[in-house]
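*Asks:* Here is my input; please provide its structure:
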Amino acid sequence: MRGFSKVLAVLLLGAGPGAAWADADHTQTLWTSWSNTTALSRDWSLVSDVQLRSNDDAEDLRNFIVRAGLSYALNPQLRMAAGFAYIDTYRPGSSTLTEHRSWQQLIASQRIGGCTFSERLRLEQRFIERAGAPDTYSDRLRLQGRVTMPLQDRDKPLERGAFAFLQDEVFFHLSHRQRLNGKLFDQNRLYAGLGWRFSPKLDVEAGYLNQLVLGRSVDTQNHALQLQISTKI
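*Replies:* Take a look at the predicted model:
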């Protein structure tokens, strides 16, 4: 996966329609997340995350997401994992929609000075409940790149203290996209912010996330404040 960041940059320039950023409907939401890694041995671990996302203007809960999986370290810089995810979408005055996903991923990481670069490739098999239409299945590809930089000593790996981060993720429909938005490109998430590492086992971060979602007829640009806690056991 070395060099994936260059590929990601090309995909961003080529796949994200420039006009959509300007013409999309705009929403403001709040996202919260807790992710955890529990070591089972030197190479094996359990990974999980729980997320809550609000609807527009943070008036009500829109999404509840729980994801869990098993991870294996192929080497110190490369891990693979697979698991399952459950997603509820709440709609005031209407029934809740549920999605089930199985997923597989590879995560590559490396350090240059004090900065950590990570690249993630994730495949998802989505079983989607839809409103006013039959349930459907779709495969999706997600490509994510992230850089984390310590703010105190930029030449040493971060053990404690403040850090800044920049992250981007691109989503592509691989199958049955005619049942969704009819396009190869699904969405893009650009995320940046600040965090504090309390210990090698606890990070807390907050930032701004810009989510562009292409719809069949109307695109949405979501401006989200995201709060995240990451733990290791």
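
*Asks:* Only C-alpha atoms from now on, for both contacts and neighbour counts.
*Replies:* Noted.

*Asks:* so Val10 is in which element?
*Replies:* When elements are assigned from DSSP states H and E, Val10 belongs to helix 4-15.

*Asks:* Here is the second sequence; please produce its structure so I can put it next to the first one:
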Amino acid sequence: MVHFRYTAILLKQLVFIIICIALTQNLFCQNELKDATGTWLVISGNNSIAKKWRIPTVGVIRAYNLAETTEFGFFRTGLTYAPNAKYNFTLGAAYLDTQPFDHDEFETLTTQVWTYQEFCNSTKLYNSKVSQRFRLEQRWISKPTEDIFNLRLRYRLQFTKDLSEHLYIKVFDEPFLDFEQANINQNRFYLGLGRRITKNLNVEIGYMKNHVGPNNFDRIRMVFLFKTTLYKKAKDNFVNVN
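*Replies:* Predicted structure coming up:
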């Protein structure tokens, strides 16, 4: 009962802080749509198909001005090999489409098709976990006026700490290295609170600061994490690094 009350209080405080940030940003930035606080919805699943193999499925919908207009849609999948609980390797593909802030119908629609290679590892420290993710992305980008190829490397360092049996906090930072420009042209910082609903389902909510070139954006990030087992007698070697 004490843990439940503690969890409820923390959840209410975090939601209140996020709402205050969102309302404040929108109040002062209504004339600049790109400066308004937006939303970032993630649905991420790991589907085990054998003892050491699984299929990741990740969908993202990004919107600005508190979900009034969709800015970005993304889906990725692949095949993951997890030899143990600490390491996994993924080969995959992704598709996304995006619109600039002041777009006119589909005249400025940009689409991307990716292939990627990913390596993840995690280390437990008492009631905490430190995770790293390295991802190399090959991107074919189709813009209204040109088609380009881009190679990009991403590195994410993530810290997760249990507050109780069901509640945890998560912090991560992820810089993007663009090989064409030879610099870090994007960075994502996230701080959020997570709740384990069942053994196979987690939900999270938090604040993300996304720097892209000279611009930076405020996002309320909401996440649904799930896992499924598609074979019998599966043992849980799932590493939740999302």
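
*Asks:* which residues of structure 2 does the helix holding Val10 of structure 1 align to?
*Replies:* Using TM-score structural alignment, helix 4-15 of structure 1 corresponds to no residues of structure 2.

*Asks:* which ones are touching Thr115 of structure 2?
*Replies:* Listed by CA atoms under 8 Å, 6 or more residues apart in numbering, the contact partners of Thr115 of structure 2 are 91-94, 137-139.

*Asks:* sorry, back to before: show me what the helix holding Val10 of structure 1 is packed against.
*Replies:* If you count contacts as 3 or more CA pairs under 8 Å, 6 or more residues apart in numbering; DSSP states H and E, helix 4-15 of structure 1 packs onto strand 136-150, strand 161-173.

*Asks:* any residues touching the helix or strand just after that helix, and which ones?
*Replies:* Next in sequence after helix 4-15 of structure 1, counting helices and strands by DSSP H and E, comes helix 18-23. Outside helix 18-23 of structure 1, the residues within contact range by CA under 8 Å, 6+ apart are 212, 214, 219, 221.

*Asks:* Specify which member of those residues is nearest to Pro76 of structure 1.
*Replies:* Leu212 (33.5 Å; CA to CA).

*Asks:* And the strands in structure 2, which stretches?
*Replies:* Ranges of strands in structure 2, per DSSP state E, are 38-50, 53-64, 69-81, 87-98, 110-125, 128-142, 147-162, 167-178, 183-198, 201-212, 215-229.

*Asks:* So which of those strands is nearest Arg5 of structure 2?
*Replies:* strand 167-178 (11.5 Å).

*Asks:* give me the stretch of structure 1 that that closest one matches.
*Replies:* With TM-score structural alignment applied, strand 167-178 of structure 2 matches the range 162-173 in structure 1.

*Asks:* With structure 2 overlaid, report how far that stretch is off on average.
*Replies:* For stretch 162-173 of structure 1, the mean deviation from structure 2 after alignment is 0.6 Å (mean CA distance after the TM-score superposition for structure 1).

*Asks:* coming back round to it: could you dump the helices and strands packed on helix 4-15 of structure 1 to JSON lines with distance to Ser95 of structure 1 and mean neighbour count?
*Replies:* Below are these laid out as JSON lines (distance: least, CA to CA, whole Å; neighbours: other CA atoms under 10 Å):
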{"stretch": "strand 136-150", "distance to Ser95 of structure 1": "17", "mean neighbour count": "20"}
{"stretch": "strand 161-173", "distance to Ser95 of structure 1": "26", "mean neighbour count": "19"}
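
*Asks:* The strands of structure 2: which one's closest to Ile19 of structure 2?
*Replies:* With CA to CA, the closest approach to Ile19 of structure 2 among these belongs to strand 215-229: 8.8 Å.

*Asks:* And the closest one, how far out from the chain middle?
*Replies:* 5 Å (CA atoms, centre = their mean, to the nearest Å).

*Asks:* tell me the angle that strand makes with strand 53-64.
*Replies:* Calculated by axes from the mean of the first three to the mean of the last three CA atoms, to 10 degrees, strand 215-229 of structure 2 forms an angle of 150 degrees with strand 53-64.

*Asks:* same for strand 215-229 of structure 2, what does it pack against?
*Replies:* On a contact count with 3+ CA pairs under 8 Å, 6+ apart, strand 215-229 of structure 2 meets strand 38-50, strand 201-212.

*Asks:* Show me which residues of that strand are buried.
*Replies:* 217-227, 229 (16 or more other CA atoms under 10 Å).

*Asks:* From those residues, pick the one nearest His166 of structure 2.
*Replies:* Ranked by distance to His166 of structure 2 (CA to CA), the buried residues of strand 215-229 of structure 2 are led by Leu225 at 13.9 Å.

*Asks:* Spit out the contact partners of that closest one.
*Replies:* Counting by CA under 8 Å, 6+ apart, Leu225 of structure 2 touches 43-45, 200-203, 242.

*Asks:* Thanks a lot, catch you later.
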